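> quick one: sequence plus predicted model below, questions after.
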Amino acid sequence: MSTPSDLTGKTVSWLEQLEQLLGGNAQLCFRDLFLEDSYWRDLVSLTWDTRQFWGGAQVEPMLLKHARAAGMRDLRLDPDRSAPVQAVIDGVVFIEAFFAFTVEVGKGKGFLRLQVGEGGAELRAQIIATSLVSLDIAPDVAQRHPGHGYEPEYPGQTFSEWRRAKGDFSGADPDVLIVGGSQSGVSLGARFERKGFTSYLIVDRSASPGDTWRKRYDALALHTNTPANDLPYLKLPSHWGEFLSKDQWADWLDSYARLMNLNCSYSTELVSGSFDEGSRTWEVVLRTADGDLRTLRPKHVVMAIGGVGGKPRIPGFPGLDQFQGEVLHSSRYKNGKRFKGQKVWVVGSSTTAHDICLDLYHSDASPTMVQRGATCVVGIQEVQKFTADYLKVSVEEADQRRDSTFILPLLVKRTQGVTAQSDIEYAELHEGLRKAGQKLTIGEDRTGWLMKLFRDLAGYYLNVGCSDAIISGGVKVLDFNRIDHFIANGARLHDGEVVEFDALVLATGYEDQSVDIAGIFGPEMARKIGRGIGLNEEGEYRNMARPTGQPHLWMMLGGIIDARKSSDVLAMQIIAQLRGLVPTLVRQASGSVAPLQADLQTTGEAISGQA
């Protein structure tokens, strides 16, 4: 068993050799330092993109080219992270370590998983991950501001006056317009603030940051536990419950925006927008709270409206227009009190459908879950296992390790192992659900709820009680495929049976963000960008917090953890383009990014190796 000093010494030696290799030392060979089955993931630091490469044949040329072009140097153990540790994974001994480095534009942090060879002497990397954490031109402000905490524009200006003036763009245009003011938008705004970049404006059609959550169904609670839900720079109160109600989270978002002094304009809706290719600016039309239309010309627009879009998906079910009872999408459902004593069908079988069915059951209604596709069901304790690292180390370290190991082949293998275990653990629960008529799945590749989360943001349920109500018969389950068509008082099944019910709730999700983009900016722009949700073949989120097919248009994931993690790399990419560190980057049909042709002569050398 290696001592801590042994692990440290071996890791430092490996980092020294990698730096020598990057410097062109002909005595060193890539294959002496990396496994043939190795992986590299980069978050902006070397590629100005979010990329992952699999196998030595890919990793060697891409890592060496990009690291040298970016000026990667000064590799060293990271003093802000845990010391190197020994880990045994699938019977193989590894050293896991965090390191820091420097690039031409700023500072980076990295993660290593080094396989220990025979006798413990030889170390070769299975994983190397690199991430940009600060720009030299816009470092995070860590020290306390002197005086009253703000710089008055004139003698006697109060803090409240200063804050109003700071966010007032009535006589000027912000460089960045952030569309969406829930956790994604305020996280990005906070990153800009701490980097000393205040030319941004957050707009949202809701009246406050928390209203996106506040207006949802009353029974909603977060399904990620509190230790994992900090937003940038501010920790949640330690005495709060493990799973916050949506109203408590909404209140926190309201407080967060004020405490971080963010530039916000709520009750403001983005109506339309167009991009001028010549000036590289947007012309956007906003509708303010008083109904007036206002035009802004920002240089960048960020769609921070969630991983999925904001437009409810309303399927065209046969005969649904003939049904005379109430039909509402889940976005309009508040609680089950007014449905007491009624028979209510809920179409869908993901988290929202389960929550609504359970709420109806508790409200003395008679709910039936109408299931279209099979669902992956596990207990809510699986989330506690999934986020256990946030109880052991800092949020920043846990985030970095998760980002570093978010490599598709390894992710699939890991989630298959977790799913195999949970399939055994919940065998009794699953048997009861199948007897009650529910269709279950653990995913086509047996990766369970986690990969359904990453790939689709749907198709799973973390049981907080509805599964028990299904097994007991309090919530009925009907296979949607049995329905022939809807009629005035219910539905006719294929076997001729008529089933009557009083109301129908469509828990059918939301359209992709590309639908929102098409409605605001036009279908051609939506086509250039493509689908927003899910992973691409490489294992990266398609358009989230990385260059898209439209210059100066960005997208963000909506999950709390994702918003916190991705907001930093997104803020640095935008600032870097605005300050001329890199050219305007555009995603190509191949999936790679490239500068606009007009930028190649001035800043193209900085990323001439993009692939």
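Looks like it arrived, so ask away.

> all contacts plus neighbour counts: C-alpha atoms, from now on.
Fine.

> identify the residue spatially nearest to Pro455, adjacent ones excluded.
Check again: residue 455 is Arg, not Pro. Once flanking residues are discounted, Arg455 sits nearest to Gly534: 4.3 Å by C-alpha to C-alpha, 6 or more residues apart in numbering.

> correct me if wrong: that neighbour contacts Gln513.
No. Checked against C-alpha atoms under 8 Å, the pair Gly534 and Gln513 is beyond contact range at 11.3 Å.

> these two - which one has more neighbours?
Set Gly534 next to Gln513 and count neighbours by other C-alpha atoms under 10 Å: Gln513 wins out with 24 against 21.

> now the element after the helix or strand hosting Ile128, going C-ward?
Following DSSP states H and E, one finds Ile128 within strand 123-135. Per DSSP H and E, the first helix or strand lying C-terminal to strand 123-135 is helix 159-166.

> just checking, what packs against that following helix?
The helices and strands touching helix 159-166, judged by 3 or more C-alpha pairs under 8 Å, 6 or more residues apart in numbering; DSSP states H and E, number zero.

> go through that helix and flag the buried ones.
Neighbour-count burial for helix 159-166 flags 162-163, 166 (criterion: 16 or more other C-alpha atoms under 10 Å).

> helix or strand right after it?
Taking DSSP H and E, what comes next after helix 159-166 is strand 176-179.

> okay, buried residues for that following strand please.
Going by neighbour count (16+ other C-alpha under 10 Å), the buried part of strand 176-179 is 176-179.

> which is the succeeding secondary structure element to it?
helix 183-194.

> next SSE after that following helix?
strand 200-204.

> and the angle from that following strand to helix 159-166?
90 degrees (axes from the mean of the first three to the mean of the last three C-alpha atoms, to 10 degrees).

> got the buried residues for the next helix or strand after strand 200-204?
Using DSSP H and E, the next helix or strand after strand 200-204 towards the C-terminus is helix 211-214. For helix 211-214, a neighbour-count test (16+ other C-alpha under 10 Å) marks 211-214 as buried.

> I'd like to know which elements helix 211-214 is packed against.
Applying 3+ C-alpha pairs under 8 Å, 6+ apart, we find helix 211-214 packed against helix 246-259.

> also this one, for the comparison:
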Amino acid sequence: MGSPEVAIPSRPSSSLGFHPELKVHSQGLSSPSRAFLSLPVPTASPADIALSWLRSFSNTVLTPSADGLSACFALDCHWRDLLALSWDLRTVSGQTIIAGALLDWVSHVHPRWFRLQPGSADLNSPYDGLEYVSGSCSFETDVGICSMRFNLVNTARGWKAWTVVSSLDALKKRSDSASATENGAEDSQRDPTVVIVGAGQCGLAVAARLAHLGIKSLLIERDPRIGDNWRNRYSNLCLNTPTKYSELPFMSFPSTWSRWPSGKALAEEMEDYPRKLGLQVWTSSSLVSASFDAPARVWNLQVRVADGETVRRLSPRHLVIATGVGTLSGLTPRIPRLHGRESFSGTIMHSSAYQTGQDWNGKHAVVVGAACSGQDIAQDLHKNGAQVTIIQRSPISIISRERLWVLFNGEKLYGEQSTFPTDVADRMIQSTPTSVSVKMLHPIEQKLKFMDQELYTGLQKRGFLLPDDDDSFLHRLLVRRGGYYVNGGTCELIMDGKIAVKAAVQPSALTGNGVLLSDGTEVRADLVVFATGYDKNDLRDYTSNLLGPDVAKHVTATGLWDKEREISGVWRPSGHEGLWFAGGDLFAARFYSQVLALQIKAREDGLV
């Protein structure tokens, strides 16, 4: 299978580059690796350590055995594969399970030619008790060009792999010229190979990735303008991630943008995106019906176009649903059923329908829910002259934008002075599985909490409920996907008494001009906004409603976390041939759109 590795010099060892204040002690804190990280800091260079491990691993892969593969890993170990070996998104943990998975994967795709990438080897020590050497390499399989990011820990048996992430970066060109897309066989008169329902960030990113691979797609968007999903939300909506981190594939956002871009600015950039990249979009259009012709392996779609009357028929081989299904937050707005609603004289709405507080100057507004949307809306109402009360039902984890950015080492990876290309930074930030990241960064998170202690003290004086000290913001952010707020200024308004908080209570009923709470008190209200989230929808139920039960019965994906801590059926096979789901934030759109596009390309080329 070729030479197992090629040695390439690496730069001298250096730390990962965390803020110096975050060189914290892990004593008394949870560390996932404490049991095997008690050995001294190495005297060998990170390059030598990384190269030695990579040489051993690549030689083992040439003649694989369960024992040999197990010996390459620490006792606490995790491997995440993004198509490179498994043609899926998989996370496996533990020596025995990883060895078993690799034996299967290696027998099918034959990985080889592992090459350590120049300058990739580093010694990382974000806090006492956690030291690891990281490195990156490229490799090939029978069908693809791939990359791998690995973190090594020092054990009694030597340096062993703690976490590994392998990614398919590109497919090899086929020599048989069987791919229609390679030969330019598709033209403007043919139906698109892929129809994408939804032209938000995920739909646009998938279309751009497909175009880059030579695959024709069509985006169907129900709104009159691209970007309306951002444009029509509340006016003070801003991203909680800086500009570079939030960019779409193949296009940088304007350098004149502020560090935290507004939703309105993002909407305008998204509207310009298809024109710059030559993507085909039908706006004010909707999917009327869909059925799958199994013998022909094509979809039969009916799409109502902008005039509201004409129905076009399309026969793509792939259908991508990019309507917000992958956020894990659900799709159906949740509004509690309260007694007395019919007698309430004011206005009731869900946060998803809220756009501006301009009509509520001098009025009383109640926002039920104290997480991201609730606090943003409360701030907008206050700025427009409303008297605002937040109803907080349970503790909410708080972090400032700046602290969040430090937590993810964002300045080094995506800051203005960063030397990392965005695709490299993306792979680095995905270099540990989600569950490992939550544990590994917990001591740093605790340090950040200490640095924000003044903020927390001020909130608690106003009765705001914060979680216990051992509660993890990262778990709420990455796993639960809710119950937190990235502070954009509302916390200061609460601390100053400009926005009132009623905590540890539930709305129990509506009166003629207010909200009755579970503690027996009443809050006056001309407007009630329920920032109470969404009902979580199983993908099978959602598919049934959108595409019909005949399609849904073949879908095995749920859209929820599976046992490997991957999202079932989102950015990966759904269980139904030619049916895909895409969803998530701007980072997910940029990173995972490549994953989905490569899967479609591989199927078009007959590789899967």
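Okay, I see it. Just so it is clear, the model here is predicted, and its values are computed rather than measured.

> now which residue in the first structure aligns to Ser56 of the second structure?
Ser56 of the second structure maps onto Gln17 in the first structure when the alignment is built from TM-score structural alignment.

> of the buried residues of helix 211-214 of the first structure, closest to Asp49 of the first structure?
The shortest approach to Asp49 of the first structure among these belongs to Thr212, at 29.8 Å (C-alpha to C-alpha).

> thinking again about what came up before, pipe the buried residues of strand 176-179 of the first structure into a markdown table and attach distance to Glu283 of the first structure per row.
Shown next, in a markdown table, are the buried residues of strand 176-179 of the first structure (distance: C-alpha to C-alpha, whole Å):
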| residue | distance to Glu283 of the first structure |
| --- | --- |
| Val176 | 12 |
| Leu177 | 11 |
| Ile178 | 14 |
| Val179 | 14 |
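
> about what we covered before: need the buried residues of helix 211-214 of the first structure in a markdown table with distance to Ala488 of the first structure, can you?
As requested, the buried residues of helix 211-214 of the first structure are arranged in a markdown table below (distance: C-alpha to C-alpha, whole Å):
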| residue | distance to Ala488 of the first structure |
| --- | --- |
| Asp211 | 35 |
| Thr212 | 34 |
| Trp213 | 34 |
| Arg214 | 34 |
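
> nearest to Met451 of the first structure among those residues?
Of the buried residues of helix 211-214 of the first structure, the one sitting nearest to Met451 of the first structure (C-alpha to C-alpha) turns out to be Trp213, at 24.6 Å.

> test my guess that the closest one contacts Ala250.
Yes. Assessed by C-alpha under 8 Å, Trp213 of the first structure is found in contact with Ala250 at 5.7 Å.

> helix or strand for the match of Ser56 of the second structure, which one?
helix 4-22.

> quick one: that helix to strand 123-135, angle?
On the basis of the same axes, to 10 degrees, helix 4-22 of the first structure is oriented at 80 degrees to strand 123-135.

> name the residues that touch helix 4-22 of the first structure?
28-30, 33, 64, 67-68, 72-77, 83-86, 95, 97, 123 (C-alpha atoms under 8 Å, 6 or more residues apart in numbering).

> where's the match of Ser56 of the second structure relative to Gly24 of the first structure, distance?
11 Å (C-alpha to C-alpha, to the nearest Å).

> so which bits of the longest helix seen in the second structure are buried?
The longest helix of the second structure (DSSP state H) is helix 586-604. For helix 586-604 of the second structure, burial by neighbour count (16+ other C-alpha under 10 Å) applies to 586-602, 604.

> which elements pack onto it?
strand 158-171, helix 201-212.

> cutoff 6 Å now
Packing partners of helix 586-604 of the second structure (3 or more C-alpha pairs under 6 Å, 6 or more residues apart in numbering; DSSP states H and E): helix 201-212.

> whereabouts in the first structure does the helix it packs on align?
By TM-score structural alignment, helix 201-212 of the second structure lines up with residues 183-194 in the first structure.

> how close does that stretch sit to the second structure?
Once fitted to the second structure, stretch 183-194 of the first structure is off its aligned match by 0.9 Å on average (mean C-alpha distance after the TM-score superposition for the first structure).

> and Glu342 of the second structure, how many neighbours?
As a measure of burial, Glu342 of the second structure has 10 neighbours, counting by other C-alpha under 10 Å.

> quick one: map it onto the first structure.
Under TM-score structural alignment, Glu342 of the second structure pairs with Asp321 in the first structure.

> now the equivalent of Cys137 of the second structure over in the first structure: how far from Ser404 of the first structure?
Taking TM-score structural alignment, Cys137 of the second structure has Phe99 as its aligned residue in the first structure. According to C-alpha to C-alpha, Phe99 of the first structure and Ser404 of the first structure sit 12 Å apart.

> which bit of the first structure covers the longest helix of the second structure?
The aligned range for helix 586-604 of the second structure is 560-578, by TM-score structural alignment.
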